[in-house]
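Peer 1: let's see this in three dimensions:
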Amino acid sequence: MRGLLRWLRAALVLAVACIPMGAVAEDGYQLWLRYRPLPDAQRAHVPDSILAVGVTSPTVEAARAELRRGLQGLLGRELALVPQARANTLVLARGADLPAALDDAPAVRAALRQLGNEGYLVRRARLNGVPVTLVAANADIGLLYGSFAWLRQLQLGTPAEGIALASRPTLPLRVLNHWDNLDRSVERGYAGESIWNWWELPGILDPRYLDYARANASLGINGTVLNNVNAKAEVLGAPFIAKAAAVAGLLRPYGIKVYLSVRWSTPLELKETRSADPLDPEVAAWWKRKADEIYRSIPDFGGFLVKANSEGQPGPQDYGRNHADGANMLARALAPHQGIVMWRAFVYASPEEARAASKGKDAPGAIHDRATEAYAQFQPLDGKFDKNVLVQVKNGAIDFQPREPAHPLFGAMPRTPLMMEFQITKEYLGFATHLAYLGPMFQETLGFDTRIGGRSLSVAQVVRGEQAGRVGGIAGVANIGSSRNWSGSTFDQANWYAFGRLAWDQGLDSRAIAREWAAQTFSPDRRLLDPVTDIMMRSREAVVDYMTPLGLHHLMGTGHHHGPAPWVDNLERADWNPVYYHRAGRDGIGFDRGPRGSNAVAQYAPEVARRFASPATTPPSLLLWFHRLPWDHRMASGRTLWEELVARYDHGVAEVAAMQAEWQRLRPLVDAERFEEVAQRLAQQHREAQWWRDACLAYFQQASGLPLPAGVRPPAQPLEHYRSLSFPYAPGHG
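Peer 2: The predicted structure is shown next:
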């Protein structure tokens, strides 16, 4: 351990020493932590020395290193670490170590009492009569978070003398889920290989891990699940525990705990038990021994993430048990170490069960609907999970679609702590090719009113435990890989950033976050900032329009999910086929989730269910999610449903063309490397948006038998051409 800390300190010194003082090629590696020189007018009152008060630690060393790195970049000169405050010093101090000579120390201590262990306070102050900038916190990690927050404000152009911050996270658990495999492939990853080089670990620690830790700590992300939810048993063997321990040691000073995804049948597959039955004492004892083994190597290990009885993964239902039986058995193994279980609610029935449920499809409420299954399995278990179990629920009930209504479970499990699961990597939104800023999607879901218990309670409030005091967390499926720019494209970095900022504070506005990211990533120059923010805020809606408008969903290609394939109807499971979801025919289109269909609306609170049960009160953006309607259904726009669908597809393509044009106008304000990278991707996005529009309209025109509205451009190719396209090497299979 001491050797690892020595390595960390050496790496921090090397990182600061290697800060380039001149022009730097903008390849995206530095993310939003670029620290480019401030204009002369903004340099007044920016500290040029740093004082850390009290006992040092690896976390305080990380904070000081980041401040040196940041200020040397922003001021363009070396900084001093001083033994006592002088004019223009930045002072790092825990509340318990506040110097007696600090003015208004009682008020600072009072403010800190409201900020918990992770919160921070930043303010101008006087120490021994000298003006200083104070970063104060109750714990070392708060000092690190406060340092990053202060540097963020400087990068945004805030005058140093005007920075006054007090913040604490609204959720205690803010986690990235890496769907990274042990061979370095990444399931649904579009940014190269996994950053975890399992082959070289534990002996070789890539310096990139340190920059990963810095980036996450700058957002307040405090956990990372290192491996894919489709886990392998080997990850719990001694060699991989040692590898995870090496990563944990490097991330620890940045407040980041490591977690592991575990395969339910691990002890059985390793031939160390005769079953994987959670009620078998032999199985429970194995997991307890394994937990003890892990904590001997990783004392602050976070716990397990589990995908069970879903998509072919083994689980407790294999033995006639339920999800609570399985989760609680693991939770009891982890409880002595304060570990947690994050048990995913992404489940749906076996093919046989799905076929059986579909037999009575004409009877009210009998239509098989994958969207209802997680609720059916988990809601009856509300209150039956141990206190260190969190049920991790996807933002929507299907599967990370461009748009879904919030999952009904968020309004149905008041006695169970819930975790939100977002997908940062864009499995269904054009991979790293398409510009789609997901901040509005995250905000849309977090702000959804569940009406739980008859009260107005947003999803964010539910996750925070405001309905019954059961505090949950938030997880994001990472888009990080070995690509030099981390996420495969410059603008996909914004989704990592937006997730982290909203994980810290769900009340933040997605437009403000976009502007914040753009200012740090490009420039706070309003000539660039205003149009870039506008592009970002329009982008996700454009993708929805040219892929899945009006509540359509799951129209993507089979397996790889690249490109349109609304015609697919031959897969093993009915609910893997796009035709299952859109049901387009001569008489109409859409999935009936009302009382005469699957009755999925009944899983929401009565007030929400009534709104979604009628086409007249369902938002147009979700119309075909909840209703199957005739093509001549009259929309609020005055158009028929068919005309509206065509118009949405055309609008999506036009929006991408407008984004392209806007970006071209920014050429003089953006470095050449990143300008060209974005320009190429927007050009490809425009081509693929046209492809989506043409293929879907060709198919839906054939299904409906209707002519295109007057003046509408017909698809460039016949339907048979689009159906013939094949993509055996699309990325992200994992």
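Peer 1: going forward, measure contacts between C-alpha atoms and count neighbours the same way
Peer 2: Will do.
Peer 1: and Pro58, how far is that from Arg2?
Peer 2: 11 Å (C-alpha to C-alpha, to the nearest Å).
Peer 1: after the helix or strand hosting Leu143, which helix or strand is next?
Peer 2: Counting by DSSP states H and E, the element that carries Leu143 is helix 140-155. Using DSSP H and E, the helix or strand that follows helix 140-155 towards the C-terminus is strand 165-167.
Peer 1: could you point out which element follows that next one?
Peer 2: strand 174-177.
Peer 1: run through who's touching the next helix or strand after that next one.
Peer 2: The helix or strand immediately downstream of strand 174-177 is helix 208-219, counting by DSSP H and E. With contacts defined as C-alpha atoms under 8 Å, 6 or more residues apart in numbering, helix 208-219 is touched by 31, 33, 144-145, 148-149, 195, 222, 247, 250-251, 254-256, 497, 500-501, 504.
Peer 1: next, the second sequence, to be compared with the first:
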Amino acid sequence: MMRRLVARCAVVLALMLGAAPASAEDGYDLWLRYRPLPAAQAAALPGAVAAQEQDPTIRVAAQELERALAGLRANPREGGQGAIVIGTARSPQVAALGLPLAGLGDEGYLLRSATVAGRPVTVIAASRPAGVLYGAFALIRRLQLCQPLDRLNVTDRPKVKLRILNHWDNLDRSVERGYAGQSIWDWWRLPDAKDPRYIDYARANASLGINGTVLNNVNAKAESLTAPYIAKAAAVADTLRPYGIKVYLSARFSAPIELGGLKTADPLDPAVRAWWKAKADEIYRTIPDFGGFLVKANSEGQPGPRDYHRSHADGANALAAAVAPHGGIVMWRAFVYAETDPEDRAKQAYSEFKPVDGKFADNVLVQVKNGAIDFQPREPFHPLFGAMPKTPMMIEFQITKEYLGFSTHLVYLGTLFAETLEADTFAKGRGSTVARVVDGSLDGHRLSGIAGVANIGRDRDWSGSTFDQANWYAFGRLAWNPTADPRAIATEWAGLTFTPDPTFVRPAVEMMMGSRQAAVDYMTPLGLAHLMATGHHYGPGPWVSDLARPEWNPTYYHRANASGIGFDRTRTGSNAVAQYAPPVARRFADPGKTGEDLLLWFHHVAWDRRMADGSTLWDTLVRRYDRGVTAVGTMRRQWDALRPHVDAERWEQTAAFLNVQEREARWWRDASIAYFQSISGRPLPAGTAQPEHPLDWYKAQSFPFAPGH
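Peer 2: Next up is the predicted model:
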């Protein structure tokens, strides 16, 4: 029924518009476009919004509904059918309906069709105002996609408590790993001047159920915790608060020295703990609902508790004690690796954090990247998931595509996020998925969280490209429900962002669903990792081997030599497989069961090893590179065919970026094959094109002004 209605909406819309493309758009409206529906569908829209409660969050929910209804009508002054009644049990209208609100928690909602005084109404009800807001956006999605409003009976609530964006934004408005312009936070003009864009940022996040934002870079400056910057953060908090979004700050571990004049930042020193308590009290006086701290410690040169021979639990608990009286939390990142060459960088976080499981305060979450290295195009799930049952584990995804072509490569990350969340840790037997670790259900944790490194900047389209908006969207939807289907999310996003017409949505979603595997194939096939040029991480650099620390070099990760390629993480190598539960460890330790997608992550494999189809590893590697390039060419042609459905501005930008992606995919393919052929000494498979340039040409390429670094 729903598909038929969406298709009918799309057909009528196509008849209205004829063959002409839509008017130009710059992408600013994201998926909240609210463009007029066909007349038949617009006539069925509700006519008014009834909200009795005087609450800021319910007020913005009503305003958003009114904005959507006005935009979805060709004539905003036309009336509609029925009304939308919104509120909590404090509203007499809602209370009179006797709806089952008790089990919704603080953020769940109901959508119901009902009759009031003999007239049909649509009801959005919740236990708390935040639920009303999320329900309003859920209803708006249905309206935009022409889904039916009669017989509504929807109940939804988030599975994860903390759904947070991490902004790697600096105080000078540069953004580390940012590819969409300057930071949206105008620190120089805050707190007095509040950019209206902050409201649209809040609307977009609330529409996805995102309920927190860390305003500053994890590579934090101590100045972020000074009184002037606390006041600036408070101004942002005031803007975001009605939308159910709390602000958090990244805290520099050495701030007691840099700001407090202490001689130490030892987390067990009473003076240090007193300093953090006083600082937390100061922040909460200014921002009463401040969320808490995010901390990067003893990683990439950042100060931390190990500087004082203390554990990560010691460090986290010092800050946790400071914010606990105010209801605050600490998110302590597990991204660590030693300043001296470890046996295997992939093992270090487990080695440092597993021994302190159960020693963290109850308001601490350990924030763990999805994989053990660093946001690679494909990694196995991090071994800490399932290994720390006494500690809430918060997964960290990277929405900004540091290792996936920045903003000019079309790579839909919903499939990457879902692949990790669906992975089975076997910590408590089959079904112990990463999603169940993260949402707290596996081990019964009260706190749960998902973080995403934001891809948001000052560009008009927010993310540097239209399709990068889909990754922000997918993160939010999967943070709300970690078991959601990434294809369904892509379908929803495409319909909201462009048109619900199936003749557009189906091929667009096919592009999106295959795009991440294409990037893996032309960048890091068969389980290879960290082959990017160093520093800026733009383009291929598998030959780099001269950096000061071994684990900074791509050669450290692929270990190619005349006999084979790949990192041996079995018992004959680093034995990183032993960090996984036994069923997972046994699978990863057997090259016949690991699977081709992760083969070279766990095994050093001979160039002539026969793969499942009888081809050698070398031939398979080359063909994977070719497959990635071919896939991007297919995407480009698919997009060409969709031109009639898309406004000129967004179509042309995406077409230009797909041309960039296809050219750079060939560059990746040619440079990588040229290098690995120089190591393996093998001929290319029959019919395979030679690299366009000799290896030295690729090695000579330099990009000193690559963005985001």
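Peer 1: that older thread, more neighbours, Pro58 and Arg2 of structure 1?
Peer 2: Pro58 (16 against 7; other C-alpha atoms under 10 Å).
Peer 1: and that one? What does it align with in structure 2?
Peer 2: When structure 2 is aligned by TM-score structural alignment, the residue opposite Pro58 of structure 1 is Pro56.
Peer 1: and for Arg113 of structure 1?
Peer 2: Match for Arg113 of structure 1 (TM-score structural alignment): Ala102.
Peer 1: that match: what's it in contact with?
Peer 2: Ser127.
Peer 1: now do Arg549 of structure 2
Peer 2: 339-341.
Peer 1: so which bit of structure 1 is stretch 160-172 of structure 2 matched to?
Peer 2: Going by TM-score structural alignment: stretch 160-172 of structure 2 matches residues 171-183.
Peer 1: so which bit of structure 2 is the longest helix along structure 1 matched to?
Peer 2: Looking across structure 1 with DSSP state H, the single longest helix is helix 672-704. Counting by TM-score structural alignment, helix 672-704 of structure 1 pairs with residues 648-680 of structure 2.
Peer 1: cool, stretch 316-325 of structure 1 as well?
Peer 2: Going by TM-score structural alignment: stretch 316-325 of structure 1 matches residues 305-314.
Peer 1: quick one: contacts of that stretch?
Peer 2: 265-268, 297-298, 304, 315, 352-353, 356, 359-361.
Peer 1: try stretch 281-290 of structure 2
Peer 2: 230-231, 234, 237, 246-248, 322-323, 326, 328.
Peer 1: where exactly do the helices run in the stretch 251-400 of structure 2?
Peer 2: 255-258, 270-286, 312-323, 348-353 (DSSP state H, counting those that start in this stretch).
Peer 1: look at stretch 630-643 of structure 1 and report the distance between its end residues.
Peer 2: 12 Å.
Peer 1: what range does that stretch cover in structure 2?
Peer 2: Going by TM-score structural alignment: stretch 630-643 of structure 1 matches residues 606-619.
Peer 1: residues of the matching stretch that come out buried?
Peer 2: Under the neighbour-count criterion of 16 or more other C-alpha atoms under 10 Å, stretch 606-619 of structure 2 has 606-607, 616-619 buried.
Peer 1: so what's the gap between that stretch and the chain middle?
Peer 2: Stretch 606-619 of structure 2 sits 35 Å away from the centroid of its parent chain (C-alpha atoms, centre = their mean, to the nearest Å).
Peer 1: repeat that for stretch 241-258 of structure 2.
Peer 2: 20 Å.
Peer 1: so the residue most central in space within structure 1: helix, strand or coil?
Peer 2: Residue closest to the mean C-alpha point of structure 1, counted by C-alpha atoms, centre = their mean, is Gly476 at 2.8 Å. Using DSSP: H, G, I helix; E, B strand; the rest coil, the structure places Gly476 of structure 1 in strand.
Peer 1: now the corresponding residue of structure 2 for it: how far from Phe375 of structure 2?
Peer 2: Gly476 of structure 1 maps onto Gly452 in structure 2 when the alignment is built from TM-score structural alignment. Separation of Gly452 of structure 2 from Phe375 of structure 2 (C-alpha to C-alpha): 11 Å.
Peer 1: what is in contact with these two at once?
Peer 2: By C-alpha under 8 Å, 6+ apart, the residues touching both Gly452 of structure 2 and Phe375 are 397-398.
Peer 1: the stretch 501-650 of structure 1: strands as residue ranges?
Peer 2: In the stretch 501-650 of structure 1, no strands are defined using DSSP state E, counting those that start in this stretch.
Peer 1: burial count for the corresponding residue of structure 1 for Ala490 of structure 2?
Peer 2: Residue pairing (TM-score structural alignment): Ala490 of structure 2 is matched to Ala514 of structure 1. Each residue near Ala514 of structure 1 was counted by other C-alpha under 10 Å, and the total is 25.
Peer 1: on that earlier part again, mark which of the contacts of stretch 305-314 of structure 2 are buried, thanks.
Peer 2: Of the contacts of stretch 305-314 of structure 2, these count as buried by 16+ other C-alpha under 10 Å: 265-267, 297-298, 304, 315, 353, 356, 359-361.
Peer 1: quick one on the thing from earlier: what's the average distance for the longest helix of structure 1 when superposed on structure 2?
Peer 2: With mean C-alpha distance after the TM-score superposition for structure 1, helix 672-704 of structure 1 departs from structure 2 by a mean of 0.2 Å once superposed.
Peer 1: beyond that helix, next helix or strand please.
Peer 2: Next along from helix 672-704 of structure 1, by DSSP H and E: helix 719-724.
Peer 1: elements contacting that following helix?
Peer 2: The elements that helix 719-724 of structure 1 packs onto, with contact taken as 3 or more C-alpha pairs under 8 Å, 6 or more residues apart in numbering; DSSP states H and E, are helix 672-704.
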